[in-house]
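Colleague: Mind looking at a prediction? Sequence and model below.
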Amino acid sequence: MKKIGLILMFFWLTPMLISGQETFEVSRTMSIKGSVKEKSTRKPIKGAEITIAGKGTVTTDVFGDFKVEARVGDELIITDDGFTTVRYTIKDGQNIDVLVEDHPNEPQLIKKRAGQKLESNYTQNLEAARNTLKKDAATSIEYITNALESVRDDDPAADNKKAELFEALADIYKHWKQPDLAESNYLISLKNKYNADVEIKLGYSRLEAKNYQTAFNTFSKLQKSRLSATQKIQVYEGLGDSYKGLQRYSEAITSYNKALSLSQRKKQEGKVISLNSKLAKVLQQQGQLSAAEGYLDNSVQLAQKKDKKTSARQRTVAADFYNKSNSYAKEIQLRKEALQDIEEIEQSEGEAPLNEDKSLTPQVQNYKIASAFAAQQEYDEAITYLEESKKEAKSKNDLIVQKDAARKLGEVYREKGELKKASEAFEEYEVIIDKLYIQKDQEISQAARFSRELAQKANRITTLEKDRELNETRYELAFASQELANQQSLRQQIVIYFLVGLTILLLLAAYLMFRNMKQQRYANNLLALKSLRSQMNPHFIFNALNSVNTFIATNDERTANRYLTDFSLLMRAVLENSEQDFIPLEKEIELLKLYVQLEHFRFQDKFDYTIEVDPEINVNEYMIPPMLLQPYVENAVWHGLRYKSEKGILSINFQNVASDTIEIIITDNGIGRKKSKELKTQNQKLQKSKGMGNIRKRIAILNKMYKDKVDVFITDLEENSEGTKVKLTLNKDK
């Protein structure tokens, strides 16, 4: 009986399953492609709207193609101002080709409606680009691209629109710290239509890129133009910034004063505050501290009358000034007031208003207050503020301030004599340093990805302009060839001209692609240099810390403190220079002296050393990659002199070879490379030297970027393979 029931149920369910299968086939959503073309000319129609009731609307691209998600039986409604509305019912999943006929209305009316539609698209996309400028660079650039697509060359306002769009594009690049791209797009905007405001922006983008001479030329040219009062203030301020960058401080003060006088007459308080600050900085650099303090007090008093953010920012500027002049009491008072302003802002508005200014944070101000107390040897006060700075930095994942606070805390405890707490603080500092390296690597990867995205967007805009020119040329030639069908010879000439033009366009596109690839390679090289710079020598740090441990173990605390102080100075200098591609030779020599002093302090019975600099060398005119020489000196000490039975000699000479070339010769009379290699343990042989490997990579990249700037030759000092000589040739920047 049970089997009979199952059979009956099977026969009852089978028709329902079949019916359900058929219903599924009909109701299944499919991806359907299609195109819309003119019936008479087969010309693709761009911008036609394809609507499915209740499912949205898509538009055709430049080739008249579209893609929709629909089911069998859905009705497509194809509309455009240029033709009569067409309705099409989907029968299967095959591609759809819709041929449309011209609209029966008058052609002028059609053209007017199409123009109104394009104008609306242009306005909407430009407004959207401006609204998303500070939120998402890629989205903002996408809106600019869409607006550019809606601009037709036969539009009388085409040049004005292009000028406006490329100005907006440059504003995007400027906000996202891409001054080179901003400069090129401001120039394109000015090429389409001159605008004094755009040229002022061009000058400031050149300042941001530190092209002070070209910025000066831009602002000097603007002085000859007819400008409004606001524009004159911007030009005078830009001239002041340019003079300051060129280290022409007297001219900078004159220009700033002109801008300040005009700002005061026009009651532009924000400009008055910033110009007072700039004048104070320049006067401080000239040593005119009394005059600088007067301008600074004016800026603080004016800022107090405005909003809390302006007040806090100006107080921190003034505090920095008093820090440099060792007026710590004034500095502390100002920073406490700024800290109160920042806390009130965060309570009322949250952190967002302060995100753009990294110095206006509680952790930074607490750290600087602590540094001022430490400078006055008020260690208990300094410790309180350092602990608060660490706490704030940790809560906001600010590893940089957290790292500085931990290091400073260790130094304060050490000066106070609490060595155990100092050791704990330094251990915490090392842990934070490791985290910071990981974060920096992630930031470098994100920066590379962001640069690639911006490059792709820029390439798309360039390609769009070329495609539009190519399509316009193609359509014009097709129309001309149809009208001149009976003039065979003329048509052939047109085809030839078209092919020549197309070839030129392709060559130009190839050139642009080559140039973009070259720029990308350059950007990749910069990223590689940053990555290599971020890697310190863990071998030296490990050995140095072991030495400190040895001194402490032998109860030689004074020697340990002295060694740790010198070691922290070296590490701080290395970190300060870690973001620079090049530093002056003078700084590199100072770092090298400090490093050799540390090594000699550890191995006094193993070697003596000399560092000689040719007096004919102007050490400020030569630029050198930071920590370039240290690995060679370390190799000389650790693999040559350390194993020598008698006391050795380390010699470092800086010799002038030519007007733009110097030689740096590092020699040691140690055991030599061959014998050092034989003394290595099996484990040491398996390990690779990251220091020397990084140096070789850096030199290879630098020589590729700056055309043979550095050459290195390593040879044996003696014929019996004892001793080592490293000769490094450094060329001056052209």
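Modeller: Thanks, I have the structure now. Bear in mind that the values here come from a model prediction, so they are computed numbers and not experimental data. Residues are numbered from 1 along each chain as shown.
Colleague: from here on, contacts and neighbour counts on C-alpha atoms
Modeller: Will do.
Colleague: neighbouring contacts of stretch 714-730?
Modeller: Here stretch 714-730 makes contact (CA atoms under 8 Å, 6 or more residues apart in numbering) with 624, 632, 636, 640, 661-675, 709-713.
Colleague: Pull the contacting residues for Leu165.
Modeller: 126, 144, 147-148, 189.
Colleague: Could you pull out the helices in the stretch 51-200 of the chain for me?
Modeller: Secondary structure of the stretch 51-200 of the chain by DSSP state H, counting those that start in this stretch: the helices cover 107-131, 137-149, 158-175, 179-192, 196-208.
Colleague: can you redo those helices as CSV with distance to Asn577?
Modeller: Shown next, in CSV, are these (distance: least, CA to CA, whole Å):
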stretch, distance to Asn577
helix 107-131, 37
helix 137-149, 30
helix 158-175, 26
helix 179-192, 23
helix 196-208, 20
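Colleague: With Asn561 as the reference, name the closest of those.
Modeller: Closest approach to Asn561 among the helices of the stretch 51-200 of the chain (CA to CA): helix 196-208, 42.8 Å.
Colleague: what's the angle from that closest one to helix 158-175?
Modeller: Between helix 196-208 and helix 158-175, the angle comes out at 30 degrees (axes from the mean of the first three to the mean of the last three CA atoms, to 10 degrees).
Colleague: which of the residues in helix 196-208 are buried?
Modeller: For helix 196-208, the neighbour count (16 or more other CA atoms under 10 Å) marks 198-208 as buried.
Colleague: The helix or strand that comes right after that helix packs against which elements?
Modeller: Using DSSP states H and E, the helix or strand that directly follows helix 196-208 along the chain is helix 212-222. Secondary-structure packing of helix 212-222 (3 or more CA pairs under 8 Å, 6 or more residues apart in numbering; DSSP states H and E): helix 196-208, helix 229-245.
Colleague: which residues are contacting the shortest one?
Modeller: Counting by CA under 8 Å, 6+ apart, helix 196-208 makes contact with 167, 174, 179-180, 182-183, 186-187, 189-190, 212, 214-216, 218-219, 222, 227, 231, 234-235, 238, 241-242, all of which sit outside it.
Colleague: any idea how far Ser371 is from Leu283?
Modeller: In this view, Ser371 and Leu283 are 25 Å apart by CA to CA, to the nearest Å.
Colleague: no no, Ala318
Modeller: For Ala318, the distance to Leu283 (CA to CA) stands at 13 Å.
Colleague: go on, Gln347?
Modeller: Distance, Gln347 to Leu283, using CA to CA: 37 Å.
Colleague: Against that first model, consider the following:
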Amino acid sequence: MKPIRPKPYAALLLILTVSGLITYWGRLLYAGVWRQTEEAMPDLGGLARYLLGIIVLLASLWGLAHLNYRLAFRRWLLRTEARFYYWTWLCILAWGLFEVLQIRTEHEPEFVDENLLVTAVLMGFVIAYGYVADAFRTRREQIQLIQQKTEAELTALKAQINPHFLFNALNTIYNEAQRVDNEIVADLIQQLSGIMRFTLQESKKPLTSIEDELQFLEKYLALQRARLPERADLRLTTELDWDGQPAQIAPLLLIPFVENAFQYGISLVQPSYIELAVSVENRQLRMSLVNSLLPANNARSGTGTGIANTRQRLALMYANRHELRISQTTDSFVVELTLSL
């Protein structure tokens, strides 16, 4: 899957906000400090040293909290049998910080309460940093696991779909070879060659172009037409339209619905029909598929793995970007799919 990129207007909003904040602070600083007479110019060197001291203090505090998280938090607190070591270490760290503050105030008794308060604030930051950093780490690991799980499920689903389709296509060519001459068989083999190439190569990719997907579908429909007898009560209507705009789609996403229609909706002896319409416009795909539902297939139509697998692929790869409606009557099976590519 392609990584999600931030929208341009979000970056522009951040730039405007930061610029506004810096301008506001600069105006206040100029009005309160810098807009003075030449005899009372502010000590810019002292201000720079003061700001540098704050930066050094914050960096030191962050470094101490990060080292505590890496060397103590993850080593001891995350292990039940070693948690007492972690809290013992925090007590020693608090003692050390307090003594440093005591040295800074030259052990004056009137600064003891202030040093205790500062020590408590610093230790609160160190402890909170450990829990927050570990929460972010856990979240990153969960996202990685979800991505790995999604990729594994999609690979497994493709592995179920591809062989099923190839066996059906080979069976079609075998039946045709028994009743036609070599020229027709050669054409069917050429169609199958293109299908196999697409199935074995493109299906390994997370996405393929909509043009290749539609060409694959056309080859499949050509194979199916070749095996069907010419009868007035056997009707196969297909319409594939694409506006030419570049777009990508998950490979082999539409074929399970079409396979299902041929498997359960076409009979070589009874009246039957399939009506397929696929259109792609402004990277919006719409598919309408209606097939006859033969009496012998009413109880088992749509119960195979093909449509169930496709439902899962749509949910995984096109969450909140698709709408799938499947309905069934006594004599027809209808699939309507809308997909944002």
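Modeller: Noted; the coordinates are in hand. On a predicted model such as this, the values are computed, not experimentally measured, just so you know.
Colleague: Thr565 of the first structure is nearest to which of the helices and strands packed on helix 212-222 of the first structure?
Modeller: With CA to CA as the criterion, Thr565 of the first structure lies closest to helix 229-245 of these, at 34.8 Å.
Colleague: The closest one to helix 196-208, inter-axis angle?
Modeller: Using the same axes, to 10 degrees, the direction of helix 229-245 of the first structure lies 20 degrees away from that of helix 196-208.
Colleague: What range does helix 229-245 of the first structure cover in the second structure?
Modeller: Using TM-score structural alignment, helix 229-245 of the first structure lines up with nothing in the second structure.
Colleague: Equivalent analysis for stretch 56-75 of the first structure, please.
Modeller: Residues of the second structure matching stretch 56-75 of the first structure: none, counting by TM-score structural alignment.
Colleague: more crowded one of Gln347 and Leu283 of the first structure?
Modeller: Shown here are Gln347 of the first structure and Leu283; by other CA atoms under 10 Å, Leu283 has more neighbours (21 against 10).
Colleague: who are the neighbours in contact with Ile195 of the second structure?
Modeller: The contact partners of Ile195 of the second structure, taken as CA under 8 Å, 6+ apart, are 216, 219-220.
Colleague: got it, and Asn577 of the first structure?
Modeller: 583, 626.
Colleague: Just give me the match in the second structure for it.
Modeller: Counting by TM-score structural alignment, the partner of Asn577 of the first structure is Glu202.
Colleague: What distance do you get for that match to Thr208 of the second structure?
Modeller: Distance check for Glu202 of the second structure against Thr208 of the second structure: by CA to CA, it reads 7 Å.
Colleague: Touching both of these two, which residues are there?
Modeller: Listed contacts common to Glu202 of the second structure and Thr208 are Pro251; contacts here mean CA under 8 Å, 6+ apart.
Colleague: gap between Tyr295 of the first structure and Thr661 of the first structure?
Modeller: Separation of Tyr295 of the first structure from Thr661 of the first structure (CA to CA): 45 Å.
Colleague: Which one's more surrounded, the two?
Modeller: Taking other CA under 10 Å, Tyr295 of the first structure and Thr661 do not tie; Tyr295 has more neighbours (20 against 17).
Colleague: Alignment lookup: the more buried one to the second structure.
Modeller: For Tyr295 of the first structure, no residue is aligned by TM-score structural alignment.
Colleague: Need the nearest residue in space to Tyr295 of the first structure, chain neighbours excluded.
Modeller: Take Tyr295 of the first structure and drop its neighbours on the chain: the residue closest to it by CA to CA, 6 or more residues apart in numbering is Asn276, 5.1 Å away.
Colleague: ok, residues contacting the host helix or strand of the one you found?
Modeller: Using DSSP H and E, Asn276 of the first structure sits in helix 269-285. For helix 269-285 of the first structure, contacts defined as CA under 8 Å, 6+ apart pick out 237, 244, 249, 252-253, 256-257, 259-260, 263-264, 289, 291-296, 298-300, 302-303, 314, 317, 321.
Colleague: who wins for proximity to Gly5 of the first structure among the helices of the stretch 51-200 of the first structure?
Modeller: Shortest distance between Gly5 of the first structure and the helices of the stretch 51-200 of the first structure, using CA to CA, is found for helix 137-149: 63.6 Å.
Colleague: buried residues in the closest one?
Modeller: Neighbour-count burial for helix 137-149 of the first structure flags 137-138, 140-149 (criterion: 16+ other CA under 10 Å).
Colleague: Can you check which part of the second structure it sits on?
Modeller: By TM-score structural alignment, helix 137-149 of the first structure lines up with nothing in the second structure.
Colleague: Show me what that helix packs onto, helices and strands only.
Modeller: Counting contacts by 3+ CA pairs under 8 Å, 6+ apart, helix 137-149 of the first structure packs against helix 107-131, helix 158-175, helix 419-483.
Colleague: One more pass at 6 Å, please.
Modeller: Judged by 3 or more CA pairs under 6 Å, 6 or more residues apart in numbering; DSSP states H and E, the packing partners of helix 137-149 of the first structure are helix 107-131.
Colleague: Now do the helix it packs on and helix 137-149, the angle between them.
Modeller: Orientation check (the same axes, to 10 degrees): helix 107-131 of the first structure against helix 137-149 gives 160 degrees.
Colleague: on contacts alone, who are the packing partners of helix 107-131 of the first structure?
Modeller: helix 137-149.
Colleague: ok, now which ones touch Ile50 of the first structure?
Modeller: Applying CA atoms under 6 Å, 6 or more residues apart in numbering, we find Ile50 of the first structure in contact with 57-58, 77-78.
Colleague: any idea how far Leu76 of the first structure is from it?
Modeller: Using CA to CA, Ile50 of the first structure is found at 6 Å from Leu76 of the first structure.
Colleague: Quick one: the strands in the first structure, in order.
Modeller: Ranges of strands in the first structure, per DSSP state E, are 30-38, 49-52, 56-59, 65-70, 75-80, 83-89, 96-100, 583-584, 607-613, 623-624, 648-658, 661-668, 710-716, 724-731.
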